[in-house]
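Novice: no sequence on hand, only this structure:
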């Protein structure tokens, strides 16, 4: 099935990760924290576009990665049959793999 657009579902874990990033940055600069939240989540919005580039993760088997910012990677999967992208986590590049995917 070819999807005209994907529905983007953000898991609670993704929202928690984003909140933690905002809280961390806000310790030094509240305005920058809000800007980062908006930037990362804005990049996630692009996943609704089926022509937006996708990269298969080399870190998490079966997942895709979006480099939303030079310091942050978003992990997601997509269901072609239902035209849904599910966003699972956003992590700092130093962490590499989100905790819920570690074995």
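Specialist: Ah, there it is. If you're wondering where the values come from, they're calculated on a predicted model, not measured in any experiment.

Novice: contacts, neighbours, all on C-alpha from now
Specialist: Fine.

Novice: would you mark the buried spots in stretch 36-47?
Specialist: For stretch 36-47, a neighbour-count test (16 or more other Cα atoms under 10 Å) marks 36-37, 40-41, 44, 47 as buried.

Novice: what segments of this protein are helices?
Specialist: Applying DSSP state H to the chain gives helices spanning 12-26, 30-45.

Novice: next, format those helices as CSV and append distance to residue 84.
Specialist: Converted to CSV, the helices of the chain look like this (distance: least, Cα to Cα, whole Å):
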stretch, distance to residue 84
helix 12-26, 16
helix 30-45, 12
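
Novice: between these, which gets nearest to residue 79?
Specialist: Distance to residue 79, taken as Cα to Cα, is lowest for helix 30-45 among the helices of the chain, at 15.7 Å.

Novice: this is the comparison structure:
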């Protein structure tokens, strides 16, 4: 499911990508523990879609959810997902400040 969402987001079919991520979250809720880091990855990806659509506040909201999950999952600051998240937060804040 993640692959479909990623491909559609790369093709800028954002609404379809969001629907795939929503389905992915639904599956994750049924199959993974509540604080599994994959939830964070999904929230990060959803944030990226909102950032691409210039919906920066929504993007930051999903990045915040991802950050909470990563912290609860005890991911180290050097983990690639945490580093990626911090980069996305930084670039989104920069975009907001240039509006």
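Specialist: Great, that's in hand. Please read all numbers here as calculations on a predicted model, not as lab measurements.

Novice: any idea what the TM-score comes out to?
Specialist: Once superposed, the chains reach a TM-score of 0.27 (TM-score structural alignment, normalised by the length of the second structure), with 40 aligned residues with a Cα RMSD of 3.9 Å.

Novice: could you measure residue 36 of the first structure against residue 92 of the first structure, distance?
Specialist: If you measure residue 36 of the first structure against residue 92 of the first structure using Cα to Cα, to the nearest Å, the figure is 12 Å.

Novice: wait, residue 7 of the first structure sits on residue 84?
Specialist: Yes. The pair residue 7 of the first structure and residue 84 qualifies as a contact (Cα atoms under 8 Å) at a distance of 4.8 Å.

Novice: sorry, back to before: what's the closest of the helices of the first structure to residue 64 of the first structure?
Specialist: When those are ranked by distance to residue 64 of the first structure, counting by Cα to Cα, first place goes to helix 30-45 at 12.1 Å.

Novice: list the contacts for the residue nearest the centre of the second structure?
Specialist: Ranked by distance to the mean C-alpha position of the second structure (Cα atoms, centre = their mean), the top residue is residue 44 at 1.4 Å. When contacts are counted by Cα atoms under 8 Å, 6 or more residues apart in numbering, residue 44 of the second structure touches 62-63, 66, 85.

Novice: ok, the closest residue to residue 85 of the first structure other than its chain neighbours - how many residues close by?
Specialist: Spatially, and ignoring its direct neighbours in sequence, residue 85 of the first structure is nearest to residue 78 (4.2 Å; Cα to Cα, 6 or more residues apart in numbering). Applying other Cα atoms under 10 Å, we find 19 residues neighbouring residue 78 of the first structure.

Novice: list the contacts of residue 78 of the first structure.
Specialist: Residue 78 of the first structure makes contact with 84-86, according to Cα under 8 Å, 6+ apart.

Novice: same check on residue 59 of the second structure?
Specialist: Going by Cα under 8 Å, 6+ apart, the list of residues near residue 59 of the second structure reads 46-51, 92.

Novice: mind checking which of these are buried?
Specialist: Neighbour-count burial (16+ other Cα under 10 Å) applied to the contacts of residue 59 of the second structure gives 46-51, 92.

Novice: before I go, just wanted to say thanks for your time.
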